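In: have a look at this fold, sequence not included:
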């Protein structure tokens, strides 16, 4: 559905068109841009509140700067919808996050205005600093480099590492701190309190408006005037705002806080800051969801609400005529509380994703036993390790794609010390519309090679509960449970706990000629395929391995002793993955069989619905059927063969 843009916005294809307008027109442009985002997202879905909060900032950046020569890096990218619309993608915006359409995040391959591809938080300052240093090296002294980072993303350790480095480089770098007290969930930690102390200092807020203009003018007149102005600035700031030293102690010039919804003031401020050399930080205060009352009121709910009625605010949900299976994340959240009620040693840990992971259920029920540590995956893992050294059993819940950031901690701080930490990897496998930055493609491969780890994946909700129950029992060591985004398959999922023997799989269906070996939820696609194949007189066996480490060798000896045609299916990367583990077993025990591996190929997979992506990669139920048919007929397959 094509949405019509407003009177001014419809004539803006690129920032060069925006810069032709009078400054007095910018407020109207902001109104039209905000409405366009509301109109399109309400009918197509996507991230919502974050982009509404930075409409004025986005317009001001593209108006005051000479983009794309001047480079703007948006941290994470949830807030980049306005940027996309103003940079040549307005008429494609209705395809946002849809298979074959534009990405929901900035991507260098999509537009020259997307200076850096982003999906994981806290990377913007490092990237922008690298660009700034490169420009200085090449003599591009007039080029501006801007990192737009939220106060939630600023809690990530990488952001502080970049600030520390930037302070000694003297590069032309502007960090814009978008302070709205929110990431996806409300921000936590000492930085939040520190920023609040800055925004509530009335004396300093009055002073800073005059300071920016004075410094901008003086800085044009030479190094002596610049040094004199800097001394005055530091002494006055020290008097008016005793706590305003965090960024300045890192050699950043701090300016703000500034009203992030006053587009005229933002343009003036950005124009002034262009003439101040060295690393600078502009503190901008915004409201996530600005301009849509419901999103302002409940910012977490409206982070990515899906499709909704823009008039009433009713979020559109599919109505079913029978009970539906729950989301895996909700099974995790409720099961964790149930286990914690039985085992006082259990603790919950998540890096800034309590709602997305459903850790918020335990945080509400047992606030002293569940922790949101901010956007800090490395810290989350080592913090969990510390808990484990004292005899507690932490359930550390991290999205698969974000666990990649803490891999060293998994090895060094948990596995080497054989600590009893339970890692629950949400969004494992292909996640859908969030695309390649969020696909949990690699965890099987990168976890199964680490000593001391147990790595498992449930095929359904009951199996998830039982794996969680098993993992928290005594002396289990590091335990990894991966499960996908979205719903399971069992409406009646809450069943009594049963311990699962470590490394034991199960034979679901006996068969002949060909065996299908699966790991995790994707096994349900194989089960559907087998039902269809049976109608054609083809009867594959189906084995759910449950564990990729340790493998069930007894079960595999049975498989290779009976079948010489085997299909492995996984919702994970093929190189080094589950299928590779089966090939290793086959080689180590001198078996010979035709093994076809189905999974995520060695390439970047785009965004789309999960079922579309499974089909694209060749491991949905229809693809499994085709491979089975070819194997049984002795025909060559296009899938990877061992």
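Out: Arrived safely, thanks for sending. In this text the structure is predicted, and so the values were computed from the model without any measurement.
In: okay, CA-based contacts and neighbour counts for the rest of this
Out: OK.
In: list of residues touching whichever strand or helix holds residue 73?
Out: Element membership of residue 73, judged by DSSP states H and E, is strand 71-74. With C-alpha atoms under 8 Å, 6 or more residues apart in numbering as the test, strand 71-74 has contacts from 80, 106, 113-116, 118, 124, 127-128, 143-149.
In: repeat the analysis, applying 6 Å as the threshold.
Out: 115-116, 124, 145-148 (C-alpha atoms under 6 Å, 6 or more residues apart in numbering).
In: closest to residue 139 out of those?
Out: Residue 139 lies nearest to residue 145 out of the contacts of strand 71-74, by C-alpha to C-alpha, at 14.0 Å.
In: that closest one and residue 171 touch, don't they?
Out: No - Residue 145 lies out of contact with residue 171 (C-alpha atoms under 6 Å); the separation is 9.1 Å.
In: tell me where the stretch 351-500 of the chain has strands.
Out: If DSSP state E, counting those that start in this stretch is used as the criterion, the strands of the stretch 351-500 of the chain fall at 370-372, 393-399, 422-426, 454-456, 479-482.
In: hold the first one in mind and look at this next one:
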């Protein structure tokens, strides 16, 4: 049910409707959009600060330009809520019953106004430059724009994009949305240059953008709708590359988001009355255990350890560490490739880097994970979080890192199934020097485990028998161990914790092939190239049947429910049991 039937936004079905409004009406529209963002995020959670800060720039863009003929590429695209409201998708904010009908990131399958599925940072300039080159080759005249900011400029590919965009012969506009933040505070030398430009109203002599050849323009208040309209009119149809630098306020319109930018970049559901979280009180989690383990290592005298984070301290709860252990913490910005390269250099000098990475962003650093770390066999330690099986946006799924990492030489990929294993594996990884180690934090409800019965040494991978049974043996990796326990109970099967996704306990597997008719493997990652396929390949010439359960090689998007994902991939316990019984029969 539409909870705001009197809103102007109800009349905006496309940008053509927006163009009929007066300035005063568009200013009213901006307030409506902010109200709806806050209301919806309080119920569902989502990105808050970035979207509140980009409202005027979005309205001005769609008022001046002629989308979808004119094209804008939204970097990160977590600040596209206002854009979606103005391009026929306002129902997903006006109607609580339809809150889940629109994806949280740009999505070409959803709308002709979205040009790319974008979910992380720094790629917009490269994408827009390629679009501009194709337009010119085919004789087009439309405006091409990249909107980058909210930390995206700290990613290295942004500079690669600028390098090529600056020499484009025709229309290309790069908008730098400078809100002085990424998820956490912006870091690095570029922040110095941007501050100098802000402080001088865009007149600073040391201007990196003019030095590269851009026609540079500055808007001191990017939340002034009239100023943004004039700025966009000024760059429309200009036949050379322009960089438009706009100074905006992240969280504008919601004081708690201004007072605590990091905490309101992305929010869990909260109470509108007092901004308090609706989430239950926090308990020890895999991430908090990992951070505590690093802190304990420092307290116990390990002065060579460094926690390295790529602008996502909130994912791991690193905020206290950056305050209490500043000499042992570094944030490299939203630049995963830089974080891994930095860690490789740190390890080469004999120190111990502990990378805190999000699975869904880690693919950006594949080259560094392969060449800089694996090819040099450096003892880099990496803690990987960020979801497993979940109906998130296709750009924010967390089930590809296992295949990506475990098939590189020298890497050991460990998959803890309990909080006790998280701690034990990380303690071992910090001390060992035999090569790079990744530890995938389990998702969902994670048991504490028994420290006294948890392995402390992982120099050799030895599968642990959790339960003894007959006919069927289940190898349940990491977070799937709890599911394996239930399936083993119903089947009367043996259950093993395999510890690692890529280092096989061949002695154990040889024995299982002799003792059992069927081996089941469970994992919460993609099957192709994954743990189950490694087991099946090794046992291919043995007299035992292997059945692997995991995810199909596909992108899961928000139009799929969690229940549907499990059902389609036969990952419910009753399906696993039924499939096993059918195979045994």
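Out: Received it, and whenever you're ready, just let me know what you need. Quick caveat: nothing in here was measured; it's all calculated off a predicted structure.
In: relative to the second structure, what is the average displacement of the strand holding residue 73 of the first structure?
Out: For strand 71-74 of the first structure, the mean deviation from the second structure after alignment is 0.9 Å (mean C-alpha distance after the TM-score superposition for the first structure).
In: and that strand, how far out from the chain's middle?
Out: Relative to the chain's own centre, strand 71-74 of the first structure is displaced by 18 Å; criterion: C-alpha atoms, centre = their mean, to the nearest Å.
In: who touches both of residue 145 and residue 171 of the first structure?
Out: Contacts common to residue 145 of the first structure and residue 171, judged by C-alpha under 6 Å, 6+ apart, are residue 132.
In: reformat the contacts of strand 71-74 of the first structure as CSV; add secondary structure, distance to residue 505 of the first structure and neighbour count.
Out: Below are the contacts of strand 71-74 of the first structure laid out as CSV (DSSP: H, G, I helix; E, B strand; the rest coil; distance: C-alpha to C-alpha, whole Å; neighbours: other C-alpha atoms under 10 Å):
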residue, secondary structure, distance to residue 505 of the first structure, neighbour count
115, coil, 47, 24
116, coil, 43, 23
124, helix, 44, 29
145, strand, 54, 29
146, strand, 52, 27
147, strand, 49, 23
148, strand, 48, 26
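In: looking at those residues, which is nearest residue 474 of the first structure?
Out: residue 124 (42.1 Å).
In: from residue 257 of the first structure, how far out is the nearest residue to the closest one once chain neighbours are set aside?
Out: Nearest residue to residue 124 of the first structure in three dimensions, chain neighbours excluded: residue 75, at 4.9 Å (C-alpha to C-alpha, 6 or more residues apart in numbering). To residue 257 of the first structure, residue 75 of the first structure is 19 Å away according to C-alpha to C-alpha, to the nearest Å.
In: ok, those two, which is more surrounded?
Out: Ranked by neighbour count (other C-alpha atoms under 10 Å), residue 75 of the first structure and residue 257 place residue 75 first, with 27 against 22.
In: I'd say the residue nearest to residue 124 of the first structure and residue 151 touch.
Out: No - counting by C-alpha under 6 Å, residue 75 of the first structure does not reach residue 151; the two are 10.5 Å apart.
In: and the strand or helix carrying residue 56 of the first structure, how far from the second structure on average?
Out: Assessed by DSSP H and E, residue 56 of the first structure sits inside helix 55-64. Superposed on the second structure, helix 55-64 of the first structure shows a mean distance of 0.7 Å to its aligned residues (mean C-alpha distance after the TM-score superposition for the first structure).
In: gap between that helix and the chain center?
Out: Put simply, helix 55-64 of the first structure sits 25 Å off its chain's centre (C-alpha atoms, centre = their mean).
In: for that helix, packing partners?
Out: helix 263-273 (3 or more C-alpha pairs under 6 Å, 6 or more residues apart in numbering; DSSP states H and E).
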